[in-house]
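Student: Okay, predicted coordinates and the sequence, questions at the end:
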Amino acid sequence: MDRLTATQVFVAVVEHGSLTQAADHLEMSTAMVSRYLAAMENWLGSRLLHRTTRRISLTEAGQTALAACRQLLELAQDVQQQAGTASRVPSGRLRIACSPSFAEAQLAGALVEFQRQHPKVDFTLMAADRSVDLTAERIDLAVRISNTLEPGFIARKLADCRSVLCASPEYVKKRGQPRVPADLSSHLCLTHAFVSAGQYRFRHAGKVVEVPVAEHFSTNEAAVLRRAVLAGGGMAILPTYFVGEDLRQGRLVRVLPGYEPDTMGVHAIYLSRQHQPLALRLLVDFLADRFGGVLPPWDRE
């Protein structure tokens, strides 16, 4: 436990009167504030706060600890001002979580380039097609592709994630090119179990078009879905960050080009802006610069 941060959290909760307001002030999640408070009480071996649904009040032990905690924070601020941080070099290990497809296609190369610039930074990259628990799994940064982010986390948008309905040239030659969404009923449709299960969703002429599809082949992994499409197994909606080069090289062709699947955001997710490792702050800036712009690099010609 970072005892200095736990001390800061305890004082902030007392001064603001609630965990939620303290979390907003400290720019961290309410869950993280609660975790620090519990760790602080375990460290001191006493309950510091009485908590009800309406108010928070200090216990006798909390009242005694408050003055000492404020003195500790003042001392820490003095030390920081005297020592300064200008000469710090980013270092240490960061734990990163990301989907396997984005990790393979975009993030792994970005992290290697970052390490060339900052050789004292190490990474553990967890590739998982699920939303990991940042607190429980000690994740410093998660890269998530979604339009529905969990409340309570700090998020910075890195890029847009566009997708295309695509198929192999061999499949289109054999089965024909659909002209309107209704034509999909006569085609082999491949789906991602977490994204397009049971239907394809498009935007056309400013309207949402939802098309039920028979799931000829379904998987929970985008790399498997891409491989099945390349093998001529049917058509599927896949992100351009993953199949952009396949489209440029002619290994895949776009289907129903006037119908666009939903665009999602690529986000950097982390628990708090306070007391971030220098390496983490620099990495988020690096990823935003690398992937940002009107079009992300994988969508540029």
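Tutor: Now that the structure is in, tell me what you want to look at. This structure is a prediction, so every number in the text was calculated from the model and none was measured.
Student: rest of the way, CA atoms for contacts and neighbours
Tutor: Noted.
Student: Would you mind pulling up the elements that the longest helix seen in the chain packs against?
Tutor: Scanning the chain for the helix with the most residues, using DSSP state H, yields helix 60-83. Counting contacts by 3 or more Cα pairs under 8 Å, 6 or more residues apart in numbering; DSSP states H and E, helix 60-83 packs against helix 3-16.
Student: What residues of the helix or strand just after the helix it packs on count as buried?
Tutor: Read in the C-terminal direction, the helix or strand following helix 3-16 is helix 19-26, with elements assigned using DSSP states H and E. In terms of neighbour count (16 or more other Cα atoms under 10 Å), helix 19-26 has its buried residues at 19, 20, 22, 23, 26.
Student: Make TSV from those residues and add distance to residue 242 to it.
Tutor: Below are these laid out as TSV (distance: Cα to Cα, whole Å):
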residue	distance to residue 242
19	41
20	39
22	40
23	37
26	37
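Student: residues contacting residue 179?
Tutor: With contacts defined as Cα atoms under 8 Å, 6 or more residues apart in numbering, residue 179 is in contact with residue 256.
Student: hmm, 10 Å instead?
Tutor: Shown in contact with residue 179 (Cα atoms under 10 Å, 6 or more residues apart in numbering): 255, 256, 257, 258.
Student: Now rank those by neighbours and give me the top one.
Tutor: Taking other Cα atoms under 10 Å as the neighbour criterion, residue 255 ranks highest of the contacts of residue 179 with 22 neighbours.
Student: Am I right that it is in contact with residue 177?
Tutor: Yes - using Cα atoms under 10 Å, residue 255 is in contact with residue 177, at 7.0 Å.
Student: joint contacts of the two?
Tutor: Between them, residue 255 and residue 177 share the contacting residues residue 167, judged by Cα under 10 Å, 6+ apart.
Student: Going along the chain, name the helices of the stretch 151-300 of the chain.
Tutor: 169-175, 222-230, 240-248, 278-291 (DSSP state H, counting those that start in this stretch).
Student: Okay, one more to line up with it:
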Amino acid sequence: MGTNSFLKVLPEMVTFLRVAELGSFSAAADLLGMTPSAASRQVKRLEKEIGVQLLQRTTRQLRLTEPGAEAFARCRELVLAAQGAMEIGQQFSSKPSGLVRISAPKAFARRVLHPHILGFLQRYPDVDVQLIVADRDVDAIREGVDLVVRLTTEPPEGLVARKLMAVEHILCATPAYLARHATAIAHPNDLLAHSCLSLGEHERDNHWRFRKSGEEDAEVVVRGRYISNHSEVRLEGALADLGIACVPVFMARDALDAGSVVRVLADWEFQGNYHGHAYILYPPSRFIAPKCKVLVDHLLGALSASSSAARAQPRAGS
């Protein structure tokens, strides 16, 4: 390939990247505003120019060949560099401006991010925010999202990951529910005599694991009358005196402060499948657009202050 001949296949490189990311000519064509046959022709032109097969095509799936995987990595770098070039104007702007698209899981977006974004919008009148609420793993690069919040123990590779806050799950119930049941709850095994509101998303979500620092671990298989994979629903179930719910602390905070619910087994660490940290993720680059940087810094500062205040409060037990 000649010195400048790569210029004529830059669109083909973008198409190949999207096809490989989505695993489908049709999905890539929809994203790029073309027909599947046009997307296929562009990938074939790129393969001809490079001189190797990049994709193995079958009736059921597409697979990257070994040279295709290498080309995919290089094309992704190319698109990231192009996105960075498009943002150069903002890098030299004295005032952050423009639209920031940020995605987050539903409960976290509503209970944690939303209040702080309202404050951010008042502080930065030239920056707009689109909050995308989605309980799935959003691909920042493929979906054109500037910032992604993910709750995990291991942030994904290939993205910058900034730790926002720890995500702790607790057990809680209303004083009225606890008063109606004679069985005191001092050990996880005592939960076997109670109705417990669990996730039900995976087979072992009703296997509740606990750790008491320096003492012992415990696991119990709980049962309950109401099962839901949404933490707000489980909290509302607990508020309706249906039993003991596992919920993130950020979801239960207002109800705890109001005394509507109290913590159960507060001296045990509840080790659910969804503990860890909330990370804010974005594509790697030598610089981050000012509009994104000020939002990241605002959320880091606000959540750090909130976490410090929460740690300073006494923990109520059952």
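Tutor: Right, received. Where do you want to start? Everything numeric here is computed off the predicted structure, so don't read it as measured data.
Student: Shouldn't residue 36 of structure 1 be within a strand?
Tutor: No - remark: residue 36 of structure 1 does not belong to a strand; assigned using DSSP: H, G, I helix; E, B strand; the rest coil, it is helix.
Student: my guess is it meets residue 22, correct?
Tutor: No - at 11.8 Å, residue 36 of structure 1 and residue 22 do not qualify as touching, with contact defined as Cα under 10 Å.
Student: what residues are shared contacts of those two?
Tutor: With Cα under 10 Å, 6+ apart applied, the overlap between the contact sets of residue 36 of structure 1 and residue 22 consists of 8, 9, 10, 30.
Student: Look up how far residue 25 of structure 1 lies from the second one.
Tutor: It stands for residue 9 of structure 1. According to Cα to Cα, to the nearest Å, residue 9 of structure 1 and residue 25 of structure 1 sit 10 Å apart.
Student: mind checking what residue 223 of structure 2 lines up with in structure 1?
Tutor: Aligned by TM-score structural alignment, residue 223 of structure 2 pairs with residue 214 of structure 1.
Student: Excluding covalently adjacent residues, which one is nearest to residue 287 of structure 1?
Tutor: Once flanking residues are discounted, residue 287 of structure 1 sits nearest to residue 158: 6.7 Å by Cα to Cα, 6 or more residues apart in numbering.
Student: Name all residues that make contact with the one you found.
Tutor: When contacts are counted by Cα under 10 Å, 6+ apart, residue 158 of structure 1 is found next to 143-145, 265-268, 284-293, 296.
Student: hmm, try it at 6 Å
Tutor: Applying Cα atoms under 6 Å, 6 or more residues apart in numbering, one finds that residue 158 of structure 1 lies in contact with 266, 267, 288, 291, 292.
Student: Which position in structure 2 pairs with it?
Tutor: Counting by TM-score structural alignment, residue 158 of structure 1 lines up with residue 164 in structure 2.
Student: Next, count neighbours for the closest residue to residue 32 of structure 2 other than its chain neighbours.
Tutor: With Cα to Cα, 6+ apart as the measure, residue 15 is the residue that lies nearest to residue 32 of structure 2, at 7.6 Å, once sequence neighbours are left out. A count of nearby residues for residue 15 of structure 2, using other Cα under 10 Å, gives 26.
Student: element containing residue 15 of structure 2, please.
Tutor: With the criterion set as DSSP H and E, the secondary-structure element containing residue 15 of structure 2 is helix 10-22.
Student: Pull out the buried positions in that helix.
Tutor: Going by 16+ other Cα under 10 Å, helix 10-22 of structure 2 has these buried residues: 12, 13, 14, 15, 16, 17, 18, 19, 20, 21.
Student: quick revisit: distance-wise, check the residue nearest to residue 287 of structure 1 relative to residue 193 of structure 1.
Tutor: The span separating residue 158 of structure 1 from residue 193 of structure 1 equals 25 Å under the rule Cα to Cα.
Student: which ones are touching the residue lying closest to residue 226 of structure 2 once chain neighbours are set aside?
Tutor: Leaving out its chain neighbours, the residue that sits closest to residue 226 of structure 2 by Cα to Cα, 6+ apart is residue 197, at 5.5 Å. Taking Cα under 6 Å, 6+ apart as the contact definition, residue 197 of structure 2 lies against 224, 226, 227, 244, 245.
Student: Thanks a lot, see you next time.
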